[in-house]
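Colleague: No sequence on hand, only this structure:
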């Protein structure tokens, strides 16, 4: 019963946003509430939603102030040298631009934080896509694919959860995944090349894409806000912020809040200019923040009602006993839908222990199942349950439903490539 409700809830959500019958925010908030009330799960719905919002609060704060901080840095011109360098390298060539997007995302993703990766890469690459008249959905697709592979880094989140859940180190879980990540990145570059060639042909035949949103992070350049003399100061402040993030000195949301306030005072001593910055980017920050807290309500109801756990257990129960010896491959295959429909916490702390307990009776080492469970990360970032996904589409000025439809087949391709490579290499 709970499993049916859960899949029904997510299916309705996906259909409504892909057909543009509802905005993601409205769907995230209203669908779980309505279904919970109809199915009799509503008596404690207030506490469920509150718990979900509290769980995601720091993430929401982080994204709001990350947008404000990086938007401010874009206004000051901090990223202009990087953008100019990329423009010089790629020229007016869509193929080079898509390959450059894949390379830049792969490098920036080394910090392990998806949100900062999206902010930096979109800020650097979107002006190029606009200049060349390229479809911004290609930008979000490539960033998502490259980010999904790099998300396997130990400090990226999923791998850390696997190591924590199985009480193992990075040598057993992560190190054997390195060849697989390399193959995954090669696939991403192949996709980037294919999309670049297709877009180049489309532009020659139909002309430039010009339906950009006015709400993307690049916006219109206001030369009065440029601060070229403070570029070193701003770079040091940004590097300091990244250091704080990597060392986990203070919560990242608070770090971004402090950094934004410092950057505002340093670059714009006049309070009128500080207010101008906030007003200029408040709409974008609020739009993302709203969706993040909406996602908190959605996941709060899924978690607190036991729906998420039931969905995972049902999928495990479907596996025939005759296929027990193929548990590692089944785990890898199932990790694709499970990491899409469940949060990483629900999957790695709720489902993976059940799989490893089963594997123990069959003589399958837990590290093999741990590595198999990471294969699905190639498409995980496309999930509507990942908060940073809404940040990406908002920054690029594209619709979430359009992004989902455009990227889905390529994300599934990533998962298939990763699965086949894992089997051939023998790491699962």
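Modeller: Cool, the structure landed. Since this is a predicted model, take the numbers as computed values, not measurements. Numbers count the residues shown, from 1 in each chain.
Colleague: all contacts plus neighbour counts: C-alpha atoms, from now on.
Modeller: Fine.
Colleague: so which strand or helix has the nearest residue to residue 119 once chain neighbours are set aside?
Modeller: Leaving aside its sequence neighbours, residue 119 sits nearest to residue 70 (Cα to Cα, 6 or more residues apart in numbering; 6.7 Å). Using DSSP states H and E, residue 70 sits within helix 45-76.
Colleague: just checking, next helix/strand downstream of that helix?
Modeller: According to DSSP H and E, the helix or strand after helix 45-76 is helix 80-90.
Colleague: report the angle between the axes of the following helix or strand past that following helix and helix 80-90?
Modeller: Using DSSP H and E, the helix or strand that follows helix 80-90 towards the C-terminus is helix 94-108. Orientation of helix 94-108 against helix 80-90 (axes from the mean of the first three to the mean of the last three Cα atoms, to 10 degrees) gives an angle of 140 degrees.
Colleague: Show me which parts of the helix or strand just after helix 94-108 are buried, residue by residue.
Modeller: Next along the chain after helix 94-108, taking DSSP H and E as the criterion, comes helix 114-132. For helix 114-132, a neighbour-count test (16 or more other Cα atoms under 10 Å) marks 114-130, 132 as buried.
Colleague: same thing with stretch 339-356?
Modeller: 339-344, 346-353, 355-356.
Colleague: Now do that stretch: distance to the chain's middle.
Modeller: Offset of stretch 339-356 from its chain centre (Cα atoms, centre = their mean, to the nearest Å): 18 Å.
Colleague: and what of stretch 396-408?
Modeller: 13 Å.
Colleague: same question, stretch 70-88
Modeller: Centroid displacement of stretch 70-88 relative to its chain, using Cα atoms, centre = their mean, is 22 Å.
Colleague: what's the helix holding residue 70 packed up against?
Modeller: The contact analysis (3 or more Cα pairs under 8 Å, 6 or more residues apart in numbering; DSSP states H and E) places helix 45-76 against helix 114-132, helix 252-267, helix 271-304, helix 387-396.
Colleague: structure B:
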């Protein structure tokens, strides 16, 4: 009975998340509470499940709040702009170099863990250049999407925080084995950029020879929006760069908890760049919306997981699934789900994938002796590359709005390249021992 209730609950949550009719908070709070009462538990049990769930995710929620505010301030002061502007200037006229620089810019821009800001920075800087050189703007989306997704394995990027919440583990510890996969992934993206750059160069030459042009309609683009120059602090560039490097160094060394490191970073960055309390609070308020949105989703997930774990629903689902799943297939379930990770991006939101699907796969894997971390890494690597080709990712719609391009054509141009990259990285992770079989 618990298994049936649990499966129905997860299906309801996934359906609500896919539909987009309600926020993730509604989807992950109301259905599990209703299911808990149906299973015969009381209000007292609900309080216990909530406390257990919150204890497992509170450190992740705190980290998200201050990481987003910190990197938001770094963007406000213009920390990344000189680097990006220099690379844009150096690459003018060379199609292959422009493609390579696109990947580098996306990698730098995604360090704040926000896909929205990455597309905002990359497209604003590079789309006019692509148009001027006659390059396909869908190539720009492909390269930015792939590079940003790989960098998004950072602890404050989102997916790792969700997995850490489910496994009740430290998000930075979860990240360490993925660093080498990220490095390899970035080199793979650079190689893809070179290959696609030469391909694009041939297409441009062919169009010139036949007198054709690549018609690009930018009438729907909103690239004319200007950033607030009054917030930038060019004279404090090196001070901000040093601060960012110190905070990242502390994070990678594990010297302090991630949330505390970013809290200290925010406390230093505010008076360093903005003198009055009003200006400082203004920067916090400007980024509080994004920070609290992610933190509230993490807390809602804590309740959801607390109920499913506390009632024993996940264990019941896993045990019953084992009875009907062929053993030769079940022992490779994490690899199978990893291979299908990018297609899952078209069907499941990030929350549904990590909060609804992952816990079930992880429990089944444990039954067959598959380590939870192997399941986590297989599902992260297999899925994350496709994050920004999914219509369920809000940042993708921002990218399309900025560029005036179409979702259908973006999917057609980018989907199979991203799926191939995902499978390649999954295979490399198995060879390196990050994922155990």
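Modeller: Cool, got the structure. All values reported here derive from a predicted model rather than from experimental measurement.
Colleague: What about residue 198 of structure 2, how many residues nearby?
Modeller: Residue 198 of structure 2 has 16 neighbours, counted by other Cα atoms under 10 Å.
Colleague: Hmm, it is touching residue 96, no?
Modeller: Yes: at 5.9 Å, residue 198 of structure 2 counts as touching residue 96 under the criterion of Cα atoms under 8 Å.
Colleague: Not counting its neighbours along the chain, what's nearest residue 331 of structure 2?
Modeller: In space, and not counting its chain neighbours, residue 331 of structure 2 is closest to residue 368: 5.7 Å by Cα to Cα, 6+ apart.
Colleague: Structure 1: which residue goes with the one you found?
Modeller: For residue 368 of structure 2, the aligned position in structure 1 is residue 355, judged by TM-score structural alignment.
Colleague: who does the helix or strand where that match lies touch, helix- and strand-wise?
Modeller: Assigning secondary structure by DSSP H and E places residue 355 of structure 1 in helix 352-362. Counting contacts by 3+ Cα pairs under 8 Å, 6+ apart, helix 352-362 of structure 1 is packed against helix 158-166, helix 366-372.
Colleague: closest one to residue 172 of structure 1 among those?
Modeller: Among those, the nearest to residue 172 of structure 1 by Cα to Cα is helix 366-372 (6.1 Å).
Colleague: Comparing the helix or strand just after the closest one with structure 2, how large is the average distance?
Modeller: The helix or strand immediately downstream of helix 366-372 of structure 1 is helix 377-380, counting by DSSP H and E. Superposing on structure 2 places helix 377-380 of structure 1 at an average distance of 3.2 Å from its equivalents, by mean Cα distance after the TM-score superposition for structure 1.
Colleague: Same question for stretch 178-187 of structure 1.
Modeller: Taking mean Cα distance after the TM-score superposition for structure 1, the mean distance separating stretch 178-187 of structure 1 from the aligned residues in structure 2 is 7.9 Å.
Colleague: Same question for that stretch: list its buried residues.
Modeller: 180, 181, 183, 184, 185, 187.
Colleague: CSV please, covering these and showing secondary structure and distance to residue 77 of structure 1.
Modeller: Shown next, in CSV, are the buried residues of stretch 178-187 of structure 1 (DSSP: H, G, I helix; E, B strand; the rest coil; distance: Cα to Cα, whole Å):
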residue, secondary structure, distance to residue 77 of structure 1
180, helix, 37
181, helix, 34
183, helix, 36
184, helix, 34
185, helix, 30
187, helix, 33
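Colleague: Just name the closest of those to residue 221 of structure 1, please.
Modeller: Nearest to residue 221 of structure 1 among these, counting by Cα to Cα, is residue 185 at 33.3 Å.
Colleague: picking up where we left off before, so the residue nearest to residue 331 of structure 2 sits right up against residue 329, yeah?
Modeller: No: at 10.4 Å, residue 368 of structure 2 does not count as touching residue 329 under the criterion of Cα under 8 Å.
Colleague: Quick check: the gap between residue 76 of structure 2 and residue 62 of structure 2.
Modeller: 21 Å (Cα to Cα, to the nearest Å).
Colleague: I misspoke; the intended subject was residue 195 of structure 2.
Modeller: 41 Å.
Colleague: quick one: which of those two has more around it?
Modeller: residue 62 (19 against 15).
Colleague: With the flanking residues excluded, which residue is spatially nearest to that one?
Modeller: Nearest in space to residue 62 of structure 2, with sequence neighbours left out and distances taken as Cα to Cα, 6+ apart, is residue 259 at 5.5 Å.
Colleague: same question, residue 376 of structure 1
Modeller: residue 336 (3.9 Å).
Colleague: One more: residue 328 of structure 1?
Modeller: Once flanking residues are discounted, residue 328 of structure 1 sits nearest to residue 369: 5.4 Å by Cα to Cα, 6+ apart.
Colleague: tell me, how many neighbours does that neighbour end up with?
Modeller: Using other Cα under 10 Å, residue 369 of structure 1 has 26 other residues around it.
Colleague: Pretty sure it sits against residue 330.
Modeller: No: counting by Cα under 8 Å, residue 369 of structure 1 does not reach residue 330; the two are 9.5 Å apart.
Colleague: Please, where are all the strands along the stretch 101-250 of structure 2?
Modeller: Using DSSP state E, counting those that start in this stretch, the stretch 101-250 of structure 2 contains no strands.
Colleague: Please enumerate the helices of it.
Modeller: For the stretch 101-250 of structure 2, the helices defined by DSSP state H, counting those that start in this stretch cover 115-133, 137-151, 159-167, 171-175, 179-210, 237-253.
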